[in-house]
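Asker: Take this sequence and fold it.
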Amino acid sequence: MQAKIVAYLQDHLSEYLADLRTLTAFEAGTLHKPGVDAVQSWMAERLEAMGFTVERLAQPVLGDNLLARRQGTGGKRILLLGHADTVFPVGTAAARPMRIDGNMIHGPGVCDMKGGLLAGLYAIRALDAVGWRDYGAVHFLVVSDEEIHDRGSLPLIRQTARMSDVAFTLEAARANGDIVTARKTAVWCTVRVQGKAAHAGVEPEKGRSAILALLRHLLEIDKLNGLRPGVTVNIGRIEGGVQPNVVAEAAHAELDLRAWRNADIPVLLDAIRAQLAQPVLEGATATLEVKLDGAMPAMERTPAVAALEATTQRIAAALGFAVKGASTGGASDASFVAAEGVPVLDGLGPIGGLDHSPDEYIELDSIVPRTALLALLMAESGKE
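Answerer: Modelled structure (predicted):
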């Protein structure tokens, strides 16, 4: 099977590149619904031609979500997860069309993640070419809003994950070829301090500076970095006061909290609340607001994920290259799959990097071996 899959992908590499040029030409920034919908229409047409039942979930403002399903003859249910949107404003695709420079393929979204979407399509095509049906079902989910914070696709991701036994996210492999086996949980919160306003020149002693109290709290909160292994606290934004001649009545800071384990976040939040209860300035009070609706769960490296990683390494070795599992503090949709208890690997697209920049790229010579890796991993994972 391996030799036939590699041969199929090599024979169809020029077709892959033509499709990549087409996909990167769509103006698919998240907020540009016509462009994102064009990507979804292109994907839907090809998935339907491959025997998938395609459900297009219309969105009134953002691009539509796409869920394609195909039944096999038995075995495990496999989820391929990707996104159609990019971060680039309208006009970027026209101004910077895809180009090939030696082994580097550049273009808006070429790495994040049009190359990965095509890896999913071509992996299935290669498996079809060798008669693969030994799986329960393949679910191919392409969401439209991965690149923004306030998202409507999360319930769909979680629901589709619950219908699956194993999942592969089609983000690019790391620049060094690593796949991703663990991601941190991320929670945003706001510390608010209420003081008392006063004239800074006439009677400053009657004021209670919310800014001063906030800074004193933050200096102590910063010491919570490393409270548990991998726990980080980033003070990302501070705002307070109205103008220099007024003692600040109110101030707030926005924090980013991360940890390798979901269980570490409540411990960290309790520590922050305990600190805010400390009297740092008489007459000033502090509160904590936690934005749990936008929290990213951790993608923890469970025994099931470790087993998937070992299978990936074995397949990669047979293909002639090495793969390692990497941990990262950044989040992805794989985290929401993991939250449903489904083993998931991330970074199954081609090798690439410099996402969201004019120099974004994937490596040409990684397309065939990495797509073969995905195909063979699907074949191995689909078995009972």
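Asker: For the rest of this, base every contact and every neighbour count on C-alpha atoms.
Answerer: Noted.
Asker: Name the helix or strand for Ala167, please.
Answerer: strand 166-169 (DSSP states H and E).
Asker: What of Gly352?
Answerer: Gly352 belongs to strand 352-353, assigned by DSSP H and E.
Asker: what do you get for Leu79?
Answerer: strand 77-83.
Asker: before we move on, what about Phe336?
Answerer: Once you assign secondary structure using DSSP H and E, Phe336 falls within helix 334-338.
Asker: Could you do Glu15 as well?
Answerer: helix 13-24.
Asker: what's the next secondary structure element after that helix?
Answerer: Next element after helix 13-24 (DSSP H and E): helix 33-49.
Asker: what packs against the helix or strand Glu220 falls within?
Answerer: Take DSSP H and E as the rule and Glu220 turns out to sit in helix 210-221. If you count contacts as 3 or more CA pairs under 8 Å, 6 or more residues apart in numbering; DSSP states H and E, helix 210-221 packs onto strand 185-194, strand 232-240, strand 250-259, helix 264-276.
Asker: For the ones you listed, could you give me JSON lines that also reports mean neighbour count?
Answerer: Compiled in JSON lines, the helices and strands packed on helix 210-221 are given as follows (neighbours: other CA atoms under 10 Å):
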{"stretch": "strand 185-194", "mean neighbour count": "22"}
{"stretch": "strand 232-240", "mean neighbour count": "16"}
{"stretch": "strand 250-259", "mean neighbour count": "22"}
{"stretch": "helix 264-276", "mean neighbour count": "16"}
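Asker: what would those look like in CSV with distance to Thr24?
Answerer: Formatted as CSV, these follow (distance: least, CA to CA, whole Å):
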stretch, distance to Thr24
strand 185-194, 30
strand 232-240, 33
strand 250-259, 32
helix 264-276, 38
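Asker: For Asn65, find the nearest of these.
Answerer: Minimum separation from Asn65 across the helices and strands packed on helix 210-221 (CA to CA) falls at strand 185-194, 24.3 Å.
Asker: how about this one, so we can line them up?
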Amino acid sequence: MDARKLSMTLWVINLASIAGCTVSYVYLSYYLYNATGNVLLADAVLVAPMLVPILLYVAIKKVAASGSPRPIFALANAACLISAVGIFLLLPRFPIIAIAGALTIGFLDALQRVTRIVAIKRFFSGEDVKFAVPMTLTAQFIAGGLAGVMLAYFKGQTTPMIILSAVAVLFTVAGLVSLLLPDSQAIEDKESPDAPTLLKSNNLANLLKNNPLLKHYLMASIVFVSVFQGFFNISRVTLPAHQLGLNDEYVGYLQILSSLGALIGAVAFYFYNKTGRTFSATAVRLVSIASLAALCAASSGYNVASSYTAYFAYMFMWELMFFNYEANVVNACSSADMAHVATYQYAASYFGIISVTLAGGLLTQYLGLLQTALILSALYLCYMLREAYSSNSQRSSLVKD
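Answerer: Below you'll find the predicted structure:
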């Protein structure tokens, strides 16, 4: 199977599986809130999938590294289907099962997210990785939009059985398409020059110590995602509803706008890499600074047009840099270590996102959204300055030696 067909196959698996998981999370949260009137319980359903990679880090790592991505995808989606049937059948009698359902599907979702990165590393050569990452992972943005459209379409007449029917089809499609993937053992292992083959240690600290380039990309990715995704979680409702005083309709518009910005950013990254060029360290810093400026401009709440335009720019540049970091991590890591590194990356990123979201929520409550944006921007600028100083020091040491 050539690279284009492989990308399309992974794209369809991602689209169907992520859409099924997202619809499940949102509906379970909505149903539990309607049944109990408890906002905290409803929020717990949405937080549960983010906690799974942290709490079950070891289990996810072992399963993702245990074999070929093909059976993992197929079995994970089959398990999602079986779990969904049990959860949605019991939901009317035991609404609290929504939390257990989110944890169960969240585990299978997290396992597939790690396996996607492993699959990209195993199935694509170092040259193709930078093209495969954005095209394969764009499915998650479309899946989020598809989930929103489905829930909006069934609004007012949604029942657990309707949702079960929808997610059952999605998980079935994902599972069946997974069987079209080749066996990874049949793929020639083409490592990037930046990915030493000797790194097969289960000790992540030793692995990163022996591969400083991977350590740099991995840590930079985790910090970047924690800050930028964390602010997105804080602002996607607060900006339209609180800062601008708009109704629910504009919350939906912002979701559409942010998804569009992210999708265009991913496509732009793909075509930029097709030219054979890559982002230099200086370019990465400049785009990050511009994204922070857009973040603060959007948070000012001057008017809808300016805030939403700035928010679109923020999302576009954020996703552009996200895919750059993701491609660099995959390219700098060996296939043998990819499952370990990807699992750690997701766990650490989710921990950072949750921390920034909670801290940012408190700051927004007491100081305001713009002040929160300024504080987060200042902290990230300090981080970039430290990284730039560290890089310059290392280069100076090499020159002296």
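Asker: care to give me the TM-score?
Answerer: Their TM-score after superposition, calculated using TM-score structural alignment, normalised by the length of the first structure, is reported as 0.28; 182 aligned residues with a CA RMSD of 6.9 Å.
Asker: Show me how far the lengthiest helix in the second structure is from its chain's centre.
Answerer: Ranked by residue count, the top helix of the second structure under DSSP state H comes out as helix 3-36. Chain-centre distance of helix 3-36 of the second structure: 13 Å, with CA atoms, centre = their mean, to the nearest Å.
Asker: Past it, which element shows up next along the chain?
Answerer: Per DSSP H and E, the helix or strand that comes after helix 3-36 of the second structure is helix 39-55.
Asker: Tell me, how many residues neighbour Asn210 of the second structure?
Answerer: A total of 14 residues lie near Asn210 of the second structure under the criterion other CA atoms under 10 Å.
Asker: And Arg70 of the first structure, by the same measure?
Answerer: Neighbours around Arg70 of the first structure, by other CA under 10 Å: 18.
Asker: now the angle between strand 77-83 and whatever helix or strand it lives in, please.
Answerer: Arg70 of the first structure belongs to strand 65-71 when elements are defined using DSSP H and E. Counting by axes from the mean of the first three to the mean of the last three CA atoms, to 10 degrees, strand 65-71 of the first structure lies at 160 degrees to strand 77-83.
Asker: For strand 65-71 of the first structure, name the packing helices and strands.
Answerer: Counting by 3+ CA pairs under 8 Å, 6+ apart, strand 65-71 of the first structure packs on helix 33-49, strand 53-57, strand 137-143.
Asker: Any chance of a markdown table for the ones you listed, columns mean neighbour count and distance to Ile124 of the first structure?
Answerer: Shown next, in a markdown table, are those (neighbours: other CA atoms under 10 Å; distance: least, CA to CA, whole Å):
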| stretch | mean neighbour count | distance to Ile124 of the first structure |
| --- | --- | --- |
| helix 33-49 | 19 | 10 |
| strand 53-57 | 15 | 14 |
| strand 137-143 | 24 | 9 |
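Asker: rewinding a little: which other helices and strands contact whichever helix or strand comes after the strand holding Ala167 of the first structure?
Answerer: Counting by DSSP H and E, the next helix or strand C-terminal to strand 166-169 of the first structure is strand 179-183. Other elements packing on strand 179-183 of the first structure under the criterion 3+ CA pairs under 8 Å, 6+ apart are helix 303-319, strand 325-328, strand 344-346.
Asker: Quick one: those as CSV, columns for mean neighbour count and distance to Tyr8 of the first structure too.
Answerer: Listed next are those as CSV, based on neighbours: other CA under 10 Å; distance: least, CA to CA, whole Å:
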stretch, mean neighbour count, distance to Tyr8 of the first structure
helix 303-319, 17, 14
strand 325-328, 16, 27
strand 344-346, 28, 24
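Asker: With Thr22 of the first structure as the reference, name the closest of the ones you listed.
Answerer: Among those, if distance is taken as CA to CA, the winner is strand 344-346, at 24.6 Å.
Asker: Show me what that closest one is packed against.
Answerer: Using 3+ CA pairs under 8 Å, 6+ apart: strand 344-346 of the first structure touches strand 166-169, strand 179-183, helix 303-319, helix 334-338.
Asker: Now do the longest one: which elements does it pack against?
Answerer: Of the remaining helices and strands, those touching helix 303-319 of the first structure by 3+ CA pairs under 8 Å, 6+ apart are strand 179-183, strand 344-346, helix 367-382.
Asker: Could you say which of these is packed most deeply?
Answerer: strand 344-346 (a mean of 28; mean count of other CA atoms under 10 Å).
Asker: what ranges do the helices span in the stretch 301-401 of the second structure?
Answerer: 304-332, 335-366, 369-400 (DSSP state H, counting those that start in this stretch).
Asker: buried ones in the second one?
Answerer: Buried positions in helix 335-366 of the second structure, judged by neighbour count with 16 or more other CA atoms under 10 Å: 335-354, 356-357, 360-361, 363-364.
Asker: for the shortest one, same thing?
Answerer: Neighbour-count burial for helix 304-332 of the second structure flags 304, 307-308, 310-332 (criterion: 16+ other CA under 10 Å).
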